[in-house]
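Colleague: Pasted the sequence and its predicted model underneath.
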Amino acid sequence: MSHHQAQHDPLEEDRKDLHESPRQDDLEIQYHQDESREITKVEDVDFSAYNYTVAENKSLVKKLDRHILPYIWACYLFNALDRNNLSNAKSDGMTTDLNFPNEGYGIMISINNIPWVLCVIPTVMLSRKIGPRFTIPGYMIGWGAMVMINAGVKNFAGTLVTRFLLGVFEAGFAPTLIYYLTGFYTRGELAKRVGVFYSCNALSGAFSGLIAYGVFQMDSKIHGWQILFLIEGAFTVAFAVLAGLMLPWSTQSASFLNEREKEVARLRVLKDSSGTTNVAFNRKTFFSPLKDWRLYVFALIAALYSTAASVAGSFLTQIVGRFGYSVVKTNLYTVAPFVFGAAMMLATATSSDHFRERGFHLVSALTLVFVGCIILVCTPISNHAVGYFAVFLITGGAQTPSVIFHSWHQSNDASEDGRAFKVAFLSTFANSGGFVSANIFLDKWAPAYKNPLAIVAAINGTGIVVVTAFRLYMAWDNRRRNKAQGVNWTSLDVPTEALRAGPKNPLFRYFL
């Protein structure tokens, strides 16, 4: 095949009919013209147009990983550090120094969490409208500045204001990172890449503790917690500038790619991406998923899995505390389960990408949490070995759902606006688990916490049923479409341009 044939435009015949010349060097025009085409018939699908080799694809992905993942990982690590430093600051006397009232620490945490529910959609909409190029570093600079300002506040009220504003800047950050990654990776590559930066959750606690330990030994005129805030905030702002300069914001503007690699990147998007790019923001299409009943099934799933994730993140120390060890030993015994959870998350994400399957991988994670909670409910607190094994199961399953879930719904929407709205809308439900766990893990049920653990088990059991039913529905609908069209297609057999209209298009196939 000649070089010209290898770069044959899949829309060339349509352009000839319109007496237009194809312009493959102009990516934005290419994508806008793609928007106008509707492929609805089996015979319309022509994969010969997406001509690149396995070696070219592999080489491109390696380059993207090297130039994107380290920066994204570090960005999210700073995000996790700035969320976790409150407990370190409290241990150094912040609540006493600022004259917090009774239950003031809990009030501050709640105030910090409110924007995570209220501001996700507006902040992600801003990312969609002006681009992650500005919002990823912008949000980092915003919350880094708030952390530094928090070091200078003089009272409880000042802390509440800074923590609320910090939450506003952080609210849309993780969803924006997910949305950003969909512009570079295919649907079968997304979960593993999302898993890479989510792994920071497990490591941030260890990093935060080490930094705090070093800072609190310093001899200074200001408090140790103030130094901690100043250092972490300053590093966040500095790295935001570095990320803004170093991250590629599109494959076509990436300086580390040659012209052929940019062409392969373009063809990958047309063949098997989560969606087309460079399409102008449209408020109507941004909110259009609200009319789709599937959005609310995903929202229910998000609300169900988030409770377990919150329990592992916020109450693991209390659960391990049922064994009666010292404070130092209890904290030490939380490290291994967190590391195991990170390993399980990356392993599950890798498997999910390899098999191009999300639903049952999500069920497997929920099942680990369910079994772990049941074991703790049924096991006497004196049985440390079995109880500690159950803790591993809980952390092994609790950190995985976010990665698989967001990769799942993003892989089933080829609309740029729709994907941005969904990741924002569904993140609000995924953040709701913190409110549930905070109201069930009460001191009156310590140290066994059997009632809270039974509630978490019931919530996860419900999640298993809902996810399984939804996954089976998707498989049934794919089979129904195959039967009607006389083919045996999966999501891999349908190009991105045929997925834009969603399930309304007869060629649509769910990414299971």
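Modeller: Okay, I see it.
Colleague: drop to CA atoms for contacts and neighbour counts, all remaining ones
Modeller: Noted.
Colleague: Next secondary structure after the helix or strand that contains G233?
Modeller: When elements are assigned from DSSP states H and E, G233 belongs to helix 224-246. Next helix or strand after helix 224-246 toward the C-terminus (DSSP H and E): helix 259-272.
Colleague: So which elements touch the helix or strand that comes right after that next one?
Modeller: Sequence order places helix 283-287 as the next helix or strand after helix 259-272, per DSSP H and E. Applying 3 or more Cα pairs under 8 Å, 6 or more residues apart in numbering; DSSP states H and E, one finds that helix 283-287 contacts helix 416-430.
Colleague: Provide the contact partners of the helix it packs on at residue level.
Modeller: For helix 416-430, contacts defined as Cα atoms under 8 Å, 6 or more residues apart in numbering pick out 116-118, 120-121, 124-125, 128, 172, 175-176, 178-179, 275-277, 279, 281-283, 285-289, 295, 298-300, 302-303, 305-306, 402, 406, 409-410, 413.
Colleague: contacts for the helix holding G233?
Modeller: 67, 71, 75, 78, 81-82, 85, 88-90, 92-94, 133-134, 136-138, 140-148, 150-152, 211-212, 215-218.
Colleague: Equivalent analysis for stretch 431-441, please.
Modeller: Identification of contacts with stretch 431-441 by Cα under 8 Å, 6+ apart yields 116-117, 303-311, 315, 449, 452.
Colleague: Report the buried residues of that stretch.
Modeller: Across stretch 431-441, burial judged by 16 or more other Cα atoms under 10 Å covers N431, S432, G433, G434, V436, S437, A438, I440, F441.
Colleague: wait, what's in contact with the closest residue to Y388 other than its chain neighbours?
Modeller: Closest residue in space to Y388, ignoring its immediate chain neighbours: V320 at 7.4 Å, by Cα to Cα, 6 or more residues apart in numbering. By Cα under 8 Å, 6+ apart, the contact set of V320 is T330, Y333, T334, Y388, V391.
Colleague: want to compare, so here's the second one:
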Amino acid sequence: MKAGDTGSTSHVEGAEEEGGGRRYGSSTGPRKEDAAMALFRNAEEPHGPMDPEKERALVWKIDKMILPQIAVCYCFFYIDKTTLSYAALFGIQDDLHLRGTQYNWLSSLFYFGFLCWALPTNLLLQGLPVGKYLGFNIFMWGFFLMWQAACKNFASLAILRVLSGAAEACADPAFMLITSMWYTRHQQPIRIGIWYAANGLGIAGGGLLGYGIGHIKGALASWKYEFLIIGALCALWGVVMFIFLPDSPVSARFLTEEERRMAVERLRDDQTGIENKTLKPYQIMEAFCDVKVYLFFFLGLVCNVPNGGISNFGTLIIQGFEFSTLATTLLQIPYGIFISLSILACVFVNDRLPPNNRCYMVVAFIIPNIAGAFGLMCVPQEHRIWRLICYYLTGPYNAAFVLILSLQIGNVAGHTKKVVANAILFLGYCVGNIAGPFFYKTDQGPTYTLGISSMIFCHLVEVVVILVLRFLLSSENKRRDKLQEGVERDLDATAFEDLTDKENINFRYIY
């Protein structure tokens, strides 16, 4: 990599002069700029520091529009994850004559649908309006969930689980794209933490809904009401998001033109751009050749093997402590609240630490999970309260995953590369969630020794991988600092050119 003499300090090795302009790292032809450039009629117009009061008011306005919609959706997102678990409590296994590993397969088939559709749906997210596409998929996700109440056997339920997974495949990647479009890299962990904390509320809300649904004395089995009620609520929220969720800061109708320009301007220093609707094959290739993208895939996998098990077998683990069925549903409420508080504590503490401590915070919030899993392995079964506390300690891995998501969206630039990298991370997420339930052998219930062992192993591997990632990102920053030593960085030249993090020497990684 070699810095140029003046403004060319913006670009990395591989850039070559052509016709008085620059091309960056590949023979891709004319480069299409980020959509944000449409807001700036004159590239030379001044863009100095904005009024802090105006910026605070703008951020609050964005928060009120974006965060509640994503948070409520994410709450349903996790309620949906546990719906099958509550259905198991209410007799779905007997009613549908599920035998052997069929229940485990129902847990995993959801993620097969997710896995198959993960890359196509991410590419569609680039070409289609993000808010509209997300809203449509959330509606379909609720629609398929409602239809699961009509299932008569394993085969019909299996098909609908696959379709539900495909419909949900765009949710997390879309939330990450939306967060990266609206918030600076410094603000992203707290915003991700706020909407991700809603999954704890989803666990708690799922417990309350499960308790209430368990008391319905209607013509249908209780598990059918579970699917119908939660599916209808999800579908309704999909309609709300389709209508009200803006597609990007560039076209947001709830902002004035000045506010749209400010919303874009405040992201200039991040060098990650806003949005670009042009699919760029070289950025796809770069994503598949980037080591850190595979590390994020691996983190997605080892983070979610435990998630795949706990989200589907958590209620059965608690029931194994000899609590009644309805008491088991209520005991999920403090677990969900503890997860939400862990996430919020993690992101707010991280916000107050010096820069580049996110990887260490990930490690700090994995430790309680390891301790809780060891407790479930070692504490005798007769000490059911202590075992329940150990089960609750397995929740803070969600906080660690929040910071991993913030590391992903903060360390990948170039819009096509971002959507592909998001898809790869969630491929790992799917593989982990597919594999997780199969470590929980029916004949090992309620202690599930193999399942708890898999949780310990995966969290230990996660610690190693996150520290390796930190070392690589830190080393690359030092290398770039050395290359630009004594040279003023021209951030304006590269902020909205839809450059990848590899192309743009002005880009600095966060860790």
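Modeller: Arrived safely, thanks for sending. Predicted, not measured: the structure shown is a model, and the values here were computed from it.
Colleague: In the second structure, what residue spans correspond to strands?
Modeller: Secondary structure of the second structure (DSSP state E): strands at 16-18, 21-23.
Colleague: so T367 of the first structure sits right up against T462, yeah?
Modeller: No: between T367 of the first structure and T462 there is no contact under Cα atoms under 8 Å: 10.6 Å.
Colleague: the more surrounded of the two?
Modeller: Of the pair T367 of the first structure and T462, T367 is the one with more neighbours under other Cα atoms under 10 Å, namely 21 against 17.
Colleague: one step back: the helix holding G233 of the first structure vs the second structure, mean deviation?
Modeller: In the superposition against the second structure, helix 224-246 of the first structure averages 2.5 Å from its aligned positions (mean Cα distance after the TM-score superposition for the first structure).
Colleague: Could you tell me how far that helix lies from the centre of the chain?
Modeller: 22 Å (Cα atoms, centre = their mean, to the nearest Å).
Colleague: Counting neighbours, which bits of it end up buried?
Modeller: For helix 224-246 of the first structure, a neighbour-count test (16+ other Cα under 10 Å) marks 224-234, 236-237, 239-240, 243-244 as buried.
Colleague: about what we covered before: narrow the contacts of stretch 431-441 of the first structure to those that are buried.
Modeller: 116-117, 303-311, 449, 452.
Colleague: ok, back up a step: select only the buried ones of the contacts of helix 224-246 of the first structure in PyMOL?
Modeller: PyMOL command restricting the contacts of helix 224-246 of the first structure to the buried ones, with burial defined by 16+ other Cα under 10 Å:
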select buried, resi 67+71+75+78+81+82+85+88+89+92+94+133+136+137+138+140+141+142+143+144+145+146+147+148+150+151+211+212+215+216
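Colleague: Okay, and which of the contacts of helix 224-246 of the first structure map to helices?
Modeller: Per DSSP state H, helices hold the following members of those: 67, 71, 75, 78, 81-82, 85, 88-90, 94, 133-134, 136-138, 140-148, 150, 211-212, 215.
Colleague: Next, the contact list for the counterpart of F139 of the second structure in the first structure, please.
Modeller: Using TM-score structural alignment, the equivalent of F139 of the second structure in the first structure is I141. Taking Cα under 8 Å, 6+ apart, we find I141 of the first structure in contact with T236, V237, A240.
Colleague: hmm, 6 Å instead?
Modeller: I141 of the first structure makes contact with V237 under the criterion Cα atoms under 6 Å, 6 or more residues apart in numbering.
Colleague: Then the one 3 residues further on?
Modeller: Shown in contact with G144 of the first structure (Cα under 6 Å, 6+ apart): G233, T236, V237.
Colleague: which of those residues lies closest to R509 of the first structure?
Modeller: Using Cα to Cα, T236 is the member of the contacts of G144 of the first structure that sits closest to R509 of the first structure, with 41.4 Å.
Colleague: And that closest one, what's its match in the second structure?
Modeller: Match for T236 of the first structure (TM-score structural alignment): C234.
Colleague: P368 of the second structure versus its match, what's the distance?
Modeller: C234 of the second structure is 32 Å from P368 of the second structure, where distance means Cα to Cα, to the nearest Å.
Colleague: One more: I510 of the second structure?
Modeller: From I510 of the second structure to P368 of the second structure the distance is 25 Å (Cα to Cα).
Colleague: likewise T500 of the second structure?
Modeller: Going from T500 of the second structure to P368 of the second structure by Cα to Cα gives 36 Å.
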